[in-house]
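K.L.:
The amino acid sequence is not available; the structure is as follows:
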């Protein structure tokens, strides 16, 4: 993965993908696998916006049983299985408890029926997902001292999956896309579409780093820019948006499982969006801390600014639902993202439930243009495959048969725990927990990151082993061009505990030497990183 917008602009393509989040990355990957010449352009860093700011759960779709939407449930199950198969270092099974209050025996029976249906629909799927079961109140109390569980009559226990590092999943997809021939660039801001009458022939792009401008031509342009799509799409109304936030709390999780907590009632800010009483928060283990979400607010256009009052409202709502008594100073990080919405009547909004793939030649007479507005991280690959199938149809090509089970970068692992143990045995001088952390991010490609010389394998920044190597690998092989790229999206530093300032300076010094920054650029990068870490969240428009 070498960044050069100038080199990209020297060629023409079958497909240009605008937007490098989870949906755009999968489109580039699938197009390259299909033998299409494709380039991807992202105005910020890859996966820097909503794709990075999720609850990290890969849903199997059990909640779709409420509406008997079996087709969506099957699709979610299938995609969940595929992700665990092709990225086993990043995506793991996650047990989830949905407790029932005292006196809710009928509901526990309903949940038991839902669990049976869930298992029936999953038959023939991944064998790594255990069967659903119900637990008695006594069994719940044996699991944890967590008050929300101990006060319950019973619970449904099912398994979804969790992505350890959603940012690295995007990077891993792009690694595999470039290996298949895709050309990609971050900090490549598509400022306008190139039009020839009613046809789109490509894009005009500005290099955010050096200010250079380029024209890149393609037979098709696929816009996957999420909430920012409307600014590029002609004759298109802005998409109504909802802002979703999750909080990372400086507390150990209740166990190696997530918990669903029923919210008590809509609040004044939140009630105008069609969210009914009974919607659940999920308390999720994440990097030895606890993540809780999701809470929603109205968003104006593509505004992803966060207010302390919004964070505090969510914190108070969690406390009402859980009795956790979370203090403001316990909030380690805030994940925030923008999601497409639909009018729900009487001035309210509701979350969009289905992705939208639009052939603008058919819809509004602008040929050569396709857009994809996705709604679910879990099913992004499936939606991308549909978009690429449309590209093949528009180009008059027969789709190439590809194997959806082919591992992505780092995913050549049959069993994660066995692989981690095996590699630990191969490196007895290295702390197994350090090595496991490295494998969790890079999988079977971890040896490309570290220096095999055992004297160098223990190099640390602060108390973090291998970070020197990870910083260098990010700069040399993963298009990290800013300090926050490394902290937030190439490693797992950001979003958890405080990273001390001396280690921050050391990371910046290594990156500055590698990328040739002068002192002024170095100070700008440090100031921006400090601002982001102090604010406890990373917005999409970092300077």
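P.N.:
Ah, there it is. Since the structure is predicted, the reported quantities are computational estimates derived from the model, not experimental observations.

K.L.:
For the rest of this, base every contact and every neighbour count on C-alpha atoms.
P.N.:
Will do.

K.L.:
residue contacts, residue 85?
P.N.:
405, 407, 411 (Cα atoms under 8 Å, 6 or more residues apart in numbering).

K.L.:
In addition, the following structure is provided for comparison:
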């Protein structure tokens, strides 16, 4: 027997728990809609947690004359930093000039535009550096003399998704993870949504409007309507590798390659370096996306062109990949395909419920996309009031000044002296001011319950299960944190057993 949703009719059903879907759910809930968010797996389990972890304008998109996209993304950088200063922070990138590749004048012109297109205020401007004397030149091979140092931002992408969902739920949204949509139908002026739980139990929901934010699966959502007729998407796989730390400073690198592509090398989780990304057309299924052996080899070889220390596949501690759903604009090369987005609005026939399909996009522009999407639906959902409100409203834990993270970390270290410096840093950057809600009045590690490993305790695990929709050790160790890089197999097994015992 199919179980009906407890709410007879939702105003808006959002299908897809990636960054765009969660951003839309948050925005709509904040405008007064009764929102239902359905995700077939864990929040951010797909493309949205497999990015290069950057909030950036996309310097290389200037070459493809995507000035509007770059301007929009640059304008969003400081807005996002302002609403989530715990999970987003500024980062300086070093771009070495390489003889035989893009000329100096082109790099200087591109960086001048990058500094001035998006209304930069708090981030420092580009400057030219001498790599023979600058700290960022020390890990590089000999021969690099001139570099350009510019600003962009870093983000914990999986937690960005999660915090948008948490804020949506705090504003009244119903968030259901591990709920697979199996069919959609327009009936009596509403959408009827059939779904099933992870255990196979059938569910049915009804909504006045629908958003299809399923990312790479956007064209395959069963029964989504006629609004996607003739649309084509280009699925492009981006792969990354994580290796032991290659340098001892906080600068990141932007490296040019002879094939015209670029890669980043970014300080990651204190003890590691993140290298990516590739751009390969993806064929096949979407359930188990992984970096191929030749992509790993490509990234190692690319990094070894610049670093004095050779990077080999044997050095790779972890690799991951995601499939970007790009609008098929006919580009010859996957890296040239637009990173812009399109919102396809399907009003339906007379008396039918509307649908909105989200095609393309990038993590930096998710908030702007969400505001535009909700505004498009607002005339059909009169219960919603107001306009774009998310540009200044902090995400959970981000209610402190965007330059105030050091003070927040100092306060946690003072009040919880039994936590080591690495754990304080990790907790503060993950939870911001919400950290105190689960740390509470603890005066020792024992007050936080079972200590699984490297500062991860029962109190944190309970918070993640009760407030962050975590259901497995994998959810905790690879999305809500990146402690999977530090847990041993025995540590993982102990946590997994605890999760199963708790239910």
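P.N.:
Arrived safely. What you see is a predicted model, and the numbers here were worked out from it, not measured in a lab.

K.L.:
After superposition, what is the TM-score?
P.N.:
The TM-score (TM-score structural alignment, normalised by the length of structure 2) is 0.89; 489 aligned residues with a Cα RMSD of 2.9 Å.

K.L.:
what do we get in structure 1 for residue 256 of structure 2?
P.N.:
Here residue 256 of structure 2 is matched to residue 262 in structure 1, going by TM-score structural alignment.

K.L.:
From residue 296 of structure 1, how far out is the residue lying closest to that match once chain neighbours are set aside?
P.N.:
Using Cα to Cα, 6 or more residues apart in numbering and skipping the chain neighbours, the partner closest in space to residue 262 of structure 1 is residue 280 (4.5 Å). Counting by Cα to Cα, to the nearest Å, the gap from residue 280 of structure 1 to residue 296 of structure 1 is 12 Å.

K.L.:
So if I had to pick from these two, which one is more boxed in?
P.N.:
A direct count of neighbours by other Cα atoms under 10 Å for residue 280 of structure 1 and residue 296 places residue 296 higher, at 23 against 17.

K.L.:
so who does the residue nearest to the more buried one when sequence neighbours are not counted touch?
P.N.:
Leaving aside its sequence neighbours, residue 296 of structure 1 sits nearest to residue 244 (Cα to Cα, 6+ apart; 4.5 Å). By Cα under 8 Å, 6+ apart, the contact set of residue 244 of structure 1 is 294, 295, 296, 297, 336, 337, 338, 339.

K.L.:
Would you double-check that residue 244 of structure 1 falls in a helix?
P.N.:
No - the assignment for residue 244 of structure 1 by DSSP: H, G, I helix; E, B strand; the rest coil gives strand, which leaves it out of any helix.

K.L.:
Tell me which residue of structure 2 lines up with it.
P.N.:
Correspondence of residue 244 of structure 1 to structure 2, assessed by TM-score structural alignment: residue 238.

K.L.:
what's the answer for residue 467 of structure 1, then?
P.N.:
Using TM-score structural alignment, the equivalent of residue 467 of structure 1 in structure 2 is residue 457.

K.L.:
What is the burial count for residue 172 of structure 2?
P.N.:
Considering only other Cα under 10 Å, residue 172 of structure 2 is surrounded by 17 other residues.

K.L.:
That one reaches residue 31, doesn't it?
P.N.:
No - here residue 172 of structure 2 lies out of contact with residue 31, judged by Cα atoms under 8 Å, at a distance of 10.7 Å.

K.L.:
Check which residues of the biggest strand by length in structure 1 are buried.
P.N.:
Identified as the longest strand of structure 1 according to DSSP state E is strand 331-345. Buried residues in strand 331-345 of structure 1, defined by neighbour count with 16 or more other Cα atoms under 10 Å: 331, 332, 333, 334, 335, 336, 337, 338, 339, 340, 341, 342.

K.L.:
Isn't the third one up against residue 289?
P.N.:
Translated: residue 333 of structure 1. No - if you go by Cα under 8 Å, residue 333 of structure 1 and residue 289 don't touch, sitting 10.5 Å apart.

K.L.:
Now list whatever residues contact both of these two.
P.N.:
By Cα under 8 Å, 6+ apart, the residues touching both residue 333 of structure 1 and residue 289 are 248, 249, 496.

K.L.:
Could you export those as a markdown table, including neighbour count, secondary structure and distance to residue 306 of structure 1?
P.N.:
Converted to a markdown table, these look like this (neighbours: other Cα atoms under 10 Å; DSSP: H, G, I helix; E, B strand; the rest coil; distance: Cα to Cα, whole Å):
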| residue | neighbour count | secondary structure | distance to residue 306 of structure 1 |
| --- | --- | --- | --- |
| 248 | 26 | strand | 15 |
| 249 | 25 | strand | 17 |
| 496 | 22 | coil | 18 |
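
K.L.:
want to throw the residues you listed into CSV with distance to residue 206 of structure 1?
P.N.:
Putting these into CSV (distance: Cα to Cα, whole Å) gives the following:
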residue, distance to residue 206 of structure 1
248, 35
249, 38
496, 33
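
K.L.:
The stretch 101-250 of structure 1: helices as residue ranges?
P.N.:
105-122, 137-143, 147-150, 166-179 (DSSP state H, counting those that start in this stretch).

K.L.:
Identify the residues contacting the third one?
P.N.:
With Cα under 8 Å, 6+ apart as the test, helix 147-150 of structure 1 has contacts from 99, 137, 140, 141, 144, 261, 322, 323.

K.L.:
residues contacting the alignment partner in structure 1 of residue 374 of structure 2?
P.N.:
Residue 374 of structure 2 maps onto residue 388 in structure 1 when the alignment is built from TM-score structural alignment. For residue 388 of structure 1, the contacting residues are 27, 30, 31, by Cα under 8 Å, 6+ apart.

K.L.:
Just checking the distance from stretch 67-82 of structure 2 to the centre of its chain.
P.N.:
Relative to its chain's centre, stretch 67-82 of structure 2 lies at 15 Å (Cα atoms, centre = their mean, to the nearest Å).

K.L.:
Tell me the mean distance between that stretch and structure 1 once they are aligned.
P.N.:
Superposed on structure 1, stretch 67-82 of structure 2 shows a mean distance of 1.8 Å to its aligned residues (mean Cα distance after the TM-score superposition for structure 1).
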